[in-house]
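K.L.:
Provided below are the primary sequence and the corresponding predicted coordinates.
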Amino acid sequence: MQVTWVEHAEYDESQVHQLYRPLISSGMGFGAQRWIATLQRQCECLAILMSSNVPSRDHTAITTSGRRSMLKLAQRMTGNFCAGVCASTVHKWNKLNAGNVDEDVRVMTRKSVDDPGEPPGIVLSAATSVWLPVSPQRLFDFLRNERLRSEWDILSNGGPMQEMAHIAKGQDHGNCVSLLRASAMNASQSSMLILQETCIDAAGSLVVYAPVDTPAMHVVMNGGDSAYVALLPSGFAIVPDGPQDDQWRPNYS
């Protein structure tokens, strides 16, 4: 069976940030390569979600239903992250104009009321874009490495994190959901748990994470409802800066 998909996108190039113009003009921004790569990754994920045996490696007793609950929680976390960065119309965001904020940083706020999936109050979203002189793969590997977490994440308490659970979401080992534990700052303090999802395909990659309540996470790992776990995610979206070499191009053979 052959499927033909035609996608049209119209945009004002003058409104596109300079960092993203090579990506858009190369076709990777809105082109079919991006959609096909994303669809392939999502199909692999759905196949695992529907499977009776969810592959994982962990040091905790997580049931099969618990792994599914963790995957659903991670899916909601990543969705909320993308909705905040992209100013999704699902929520009403208000742009915050502050004189002491750099013009390349976008800050928005909204109210969270009666949503069991996030803490009540004012939700703040801050986003910016930077160019780094390293390959997307190298940056992705650095950010998802729990042993190097202390080099950029204040939640690590200045030390390496331990991966307590690892659930694969696709053929690439970079597509997974992990449960990380940060070292306690002192003997009387309990260690912090962080839920993390990493995704990678030919169009780019994501590293999204959020601190999670330990008792609530234990409920999820036993197959409990993840809809009531409050999350405020942070993360990184990594995209190539234009036409890439073969390792970043999807294989259509």
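P.N.:
Ah, there it is. Numbering: from 1, shown residues only.

K.L.:
C-alpha only now, for contacts and for neighbours.
P.N.:
Fine.

K.L.:
can you give me the helices in the chain?
P.N.:
Read by DSSP state H, the chain holds these helices, from start to end of the chain: 21-25, 32-50, 64-85, 136-144, 214-221.

K.L.:
Show me what the third one is packed up against.
P.N.:
It stands for helix 64-85. In terms of contacts (3 or more Cα pairs under 8 Å, 6 or more residues apart in numbering; DSSP states H and E), helix 64-85 is packed against strand 121-127, strand 176-181, strand 193-201, strand 204-212, helix 214-221.

K.L.:
try the second one
P.N.:
In this structure, helix 32-50 makes packing contacts with strand 193-201, judged by 3+ Cα pairs under 8 Å, 6+ apart.

K.L.:
and what of the fourth one?
P.N.:
Helix 136-144 sits against strand 204-212, with contacts defined as 3+ Cα pairs under 8 Å, 6+ apart.

K.L.:
what angle sits between the strand it packs on and helix 64-85?
P.N.:
Relative orientation of strand 204-212 and helix 64-85, computed by axes from the mean of the first three to the mean of the last three Cα atoms, to 10 degrees: 110 degrees.

K.L.:
dropping in the other structure now:
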Amino acid sequence: MARQAARLRDVFHVTNCTLDVTSRGRKAIMKLADNLLANYTGSIAGLPADAWSVQCGEGTEEDVKIAYRRNDDGSNTAIVCTSATFLLPLPMRRVFDLLKSNLLRVKWDVLVNGGCVKEVVRVANGVGSEDAVSILHVKHGSGANKETMMILQNSCYDASGSFMVYSSLDKHVMEMITTPGGEEAMGNIALFPAGFSLVPLADPANAGSPIGEAGGTVMTVGFQILMKLARGTGLCPRSVSSAIKIMTEHIETIKDTLLNSHPVFYRTIQSPN
């Protein structure tokens, strides 16, 4: 109840924007972010079960789960969700902070891909300072070769578990958000979310520490991509192999980035003493 009350308060009264977004536009952003989170969690869990088919799961070489659902547009394509869970020897608080860092994001996010990230819209979304819906502006290159893109991000930190879910936004979506009345046409926007969910793992040696401030983190990584279906009804083996390869490389990049950004703590965790 406290989170919902804070959410309603902040949508109408508290926002940090460098773009001209109306209160209705902010509400549209929140609705879009809600859909983004629901889409992400539903695909990771494979729910509803009659919509998603599980191609691979626990027991594959990389323990990667792949689920897919057919598009309804007759294009013989499917939305493929690839996910995996692993343990990081870092506290959840630290993992969340590192993932939220726009300076560090350039090292692990393929959407950013070496660009410069700036938050241009932020709508608070609860009682915690880290609970927010944001629109990030990503710039690539400079001068005449400059390219830009937008990312919608929904994040929340809580001692019981945290998440950060995001997706790229088309230019016309931003025009809908920033144009009075344009938010009415946002109901059927297709997003392909990626993100992380974090669960704290207690450390018996630091039993007195607050939850999430010590110990490790169980991290689930997931992303959606659009793929062609085989001539039958399922994914072709090449698509499955490609999805597993992308996920495996993504996990290694995440591990390297987070652990190397916190070397002192990492060496302490690894020390036999």
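P.N.:
Now that the structure is in, tell me what you want to look at. Keep in mind that what you see is a predicted model, and the values were worked out from it rather than measured.

K.L.:
TM-score for these two?
P.N.:
In this superposition the chains share a TM-score of 0.72, using TM-score structural alignment, normalised by the length of structure 1; 203 aligned residues with a Cα RMSD of 2.6 Å.

K.L.:
rewinding a little: and the helices and strands packed on helix 64-85 of structure 1 as JSON lines, adding mean neighbour count?
P.N.:
What follows is the helices and strands packed on helix 64-85 of structure 1, written out as JSON lines (neighbours: other Cα atoms under 10 Å):
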{"stretch": "strand 121-127", "mean neighbour count": "15"}
{"stretch": "strand 176-181", "mean neighbour count": "23"}
{"stretch": "strand 193-201", "mean neighbour count": "23"}
{"stretch": "strand 204-212", "mean neighbour count": "22"}
{"stretch": "helix 214-221", "mean neighbour count": "17"}
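
K.L.:
so which of the ones you listed gets nearest Glu146 of structure 1?
P.N.:
For these, the distance to Glu146 of structure 1 is smallest for strand 176-181, at 7.6 Å, taking Cα to Cα.

K.L.:
Stretch 137-155 of structure 2: end-to-end distance?
P.N.:
One end of stretch 137-155 of structure 2 sits 16 Å from the other (Cα to Cα, to the nearest Å).

K.L.:
What span of structure 1 is whatever helix or strand Val218 of structure 2 lives in aligned with?
P.N.:
Assessed by DSSP states H and E, Val218 of structure 2 sits inside strand 216-228. When structure 1 is aligned by TM-score structural alignment, strand 216-228 of structure 2 has no counterpart there.

K.L.:
Moving along the chain from that strand, name the first helix or strand you hit.
P.N.:
Next along the chain after strand 216-228 of structure 2, taking DSSP H and E as the criterion, comes helix 237-260.

K.L.:
Which strands or helices does that following helix pack on?
P.N.:
Packed against helix 237-260 of structure 2 by the contact rule (3+ Cα pairs under 8 Å, 6+ apart) you find strand 77-88, helix 92-100.

K.L.:
Where in structure 1 does that helix fall?
P.N.:
Counting by TM-score structural alignment, helix 237-260 of structure 2 lines up with no residues of structure 1.

K.L.:
got the angle between that helix and helix 92-100?
P.N.:
Relative orientation of helix 237-260 of structure 2 versus helix 92-100 (the same axes, to 10 degrees): 110 degrees.

K.L.:
related to what we said a few turns ago, do you know which of the helices and strands packed on helix 237-260 of structure 2 lies nearest Asn260 of structure 2?
P.N.:
Comparing these by their distance to Asn260 of structure 2 (Cα to Cα), the top pick is helix 92-100, with 10.8 Å.

K.L.:
So which bit of structure 1 is the closest one matched to?
P.N.:
The aligned range for helix 92-100 of structure 2 is 136-144, by TM-score structural alignment.

K.L.:
And for the residue nearest to Glu151 of structure 1 when sequence neighbours are not counted, the neighbour number?
P.N.:
Counting by Cα to Cα, 6 or more residues apart in numbering, the nearest residue to Glu151 of structure 1 once its immediate chain neighbours are dropped is Gly158, at 7.8 Å. Neighbour count for Gly158 of structure 1, taken as other Cα atoms under 10 Å: 17.
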